[in-house]
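Trainee: what shape does this take:
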Amino acid sequence: MSKVSDEQLQHGRQHHIGRQLQQAYRDFNTRSLRKLRARGHAQLSATHLNIIPFLELDGTRINTLAERAGMTKQAASQLVTELEKSGYVTRQPDPSDGRATLITFTAKGQALLQDAHALKREIADEYRAKLGEDRWHALQDALSGLLLPET
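Mentor: The predicted model follows:
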């Protein structure tokens, strides 16, 4: 394997598909957070947006939440505490295991989910308008193709 220059290494570190996907993800989260705050969810942070999608509607154990979100149980617990203080979630005993606790959405949390559902459509419409219908569908197809399990 031939050695690459420092300039090539630096360029390669900044300009690759992983970085582009990361930037697109950040753009989506930034737009989402701005729109959620405009809908009255001022307490939310980008970090909260990284954990909320891993909460099931019927409740999720903290260890399951941490595993899904790729963080420690302590970090997940801290974020849940913040969401709980803001009124989005509550902790309840797990009916299937008295020692465990389920994190469930409150009425305010359900309203957040409704707002998030609407804004995802808004953001998709923004991206569609920017790319045009054909490129939008090509992007959707390409991403789906990347994410399908290999056989």
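Trainee: only C-alpha atoms for contact and neighbour calcs from this point on.
Mentor: Will do.
Trainee: and the nearest residue to G109 once chain neighbours are set aside, how far is that from G132?
Mentor: Nearest residue to G109, sequence neighbours excluded (Cα to Cα, 6 or more residues apart in numbering): Y88, at 4.0 Å. Using Cα to Cα, to the nearest Å, we find Y88 at a distance of 36 Å from G132.
Trainee: out of the two, which sits in the more crowded spot?
Mentor: Legend: neighbour count by other Cα atoms under 10 Å for Y88 and G132, higher for Y88 (24 against 12).
Trainee: want to put them side by side, so please do this one too:
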Amino acid sequence: MDFGILLGLSYQEFVRELRENLVTEGFEDTGRSDGYVLRSLLRGPMNISELAERLEISKQGAAQIIDDMQRRGYVERRDDPDDRRAKLLYPTARGHDLVQTAKKFHRRYEQRLVRAHGAEAVAVLRTLLGVIATDEGMADPRFHAFGM
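Mentor: Coordinates of the predicted model:
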């Protein structure tokens, strides 16, 4: 099988298991962009324009995502203390819980790989994926939210 297809299928399986875990943990209403948005906001509050710029989407698109996430209880808008006309976006307690639940899944997934294939194999895989990811893929603005 082609390497790219293996990478894609591996990612799809990881996401499938993550979503299944999130449902089990009570997060059955998560959206595709929730992780990107929440990790961005965990680095510090921002307004819609800043979020749109970080994710390289339109302000209207960012506003729609935030409206939906606010409705589902993952983010909230608060007055900007420096500009009364502006609102800043913050993750709610539920938003924090979602990110922590996802991070725990990530750690357990990697630990499971270590048990099945050994620490050295996982370290090599992690190094290789890091090399691949630091190329042009890391230019994707959504990953800037992860501090990369």
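Trainee: TM value for the aligned chains?
Mentor: Once the chains are laid over each other, their TM-score by TM-score structural alignment, normalised by the length of the second structure reads 0.73; 136 aligned residues with a Cα RMSD of 2.7 Å.
Trainee: trace the residue nearest to G109 of the first structure over to the second structure, please.
Mentor: In the second structure, the residue matched to Y88 of the first structure (TM-score structural alignment) is Y74.
Trainee: state the distance from that match to G61 of the second structure.
Mentor: As judged by Cα to Cα, Y74 of the second structure and G61 of the second structure stand 17 Å apart.
Trainee: so what's the residue nearest the centre of the second structure closest to, chain neighbours aside?
Mentor: Compute the mean C-alpha point of the second structure, and by Cα atoms, centre = their mean the closest residue is G35, 2.7 Å away. Residue nearest to G35 of the second structure in three dimensions, not counting chain neighbours: V99, with 6.9 Å by Cα to Cα, 6+ apart.
Trainee: just the element for that neighbour, please.
Mentor: Element membership for V99 of the second structure (DSSP states H and E) is helix 93-117.
Trainee: for the next helix or strand after that helix, buried residues please.
Mentor: Heading C-terminal from helix 93-117 of the second structure, the first helix or strand you meet, by DSSP H and E, is helix 119-133. For helix 119-133 of the second structure, a neighbour-count test (16 or more other Cα atoms under 10 Å) marks V122 as buried.
Trainee: what comes into contact with helix 119-133 of the second structure?
Mentor: E110, L113, V114 (Cα atoms under 8 Å, 6 or more residues apart in numbering).
Trainee: just give the number of residues close to the second one.
Mentor: A count of nearby residues for L113 of the second structure, using other Cα under 10 Å, gives 14.
Trainee: what span of the second structure is the longest strand belonging to the first structure aligned with?
Mentor: Counting residues, the longest strand found in the first structure (DSSP state E) is strand 97-105. Mapped onto the second structure using TM-score structural alignment, strand 97-105 of the first structure spans residues 83-91.
Trainee: post-alignment, the matching stretch versus the first structure, mean distance?
Mentor: Stretch 83-91 of the second structure: mean distance to aligned residues in the first structure after superposition is 1.9 Å, counting by mean Cα distance after the TM-score superposition for the first structure.
Trainee: list the buried residues in that stretch.
Mentor: Residues K87, L88, L89, Y90, P91 are the ones in stretch 83-91 of the second structure that count as buried (16+ other Cα under 10 Å).
Trainee: if anything else comes up later, I'll come back, but that's it for now.
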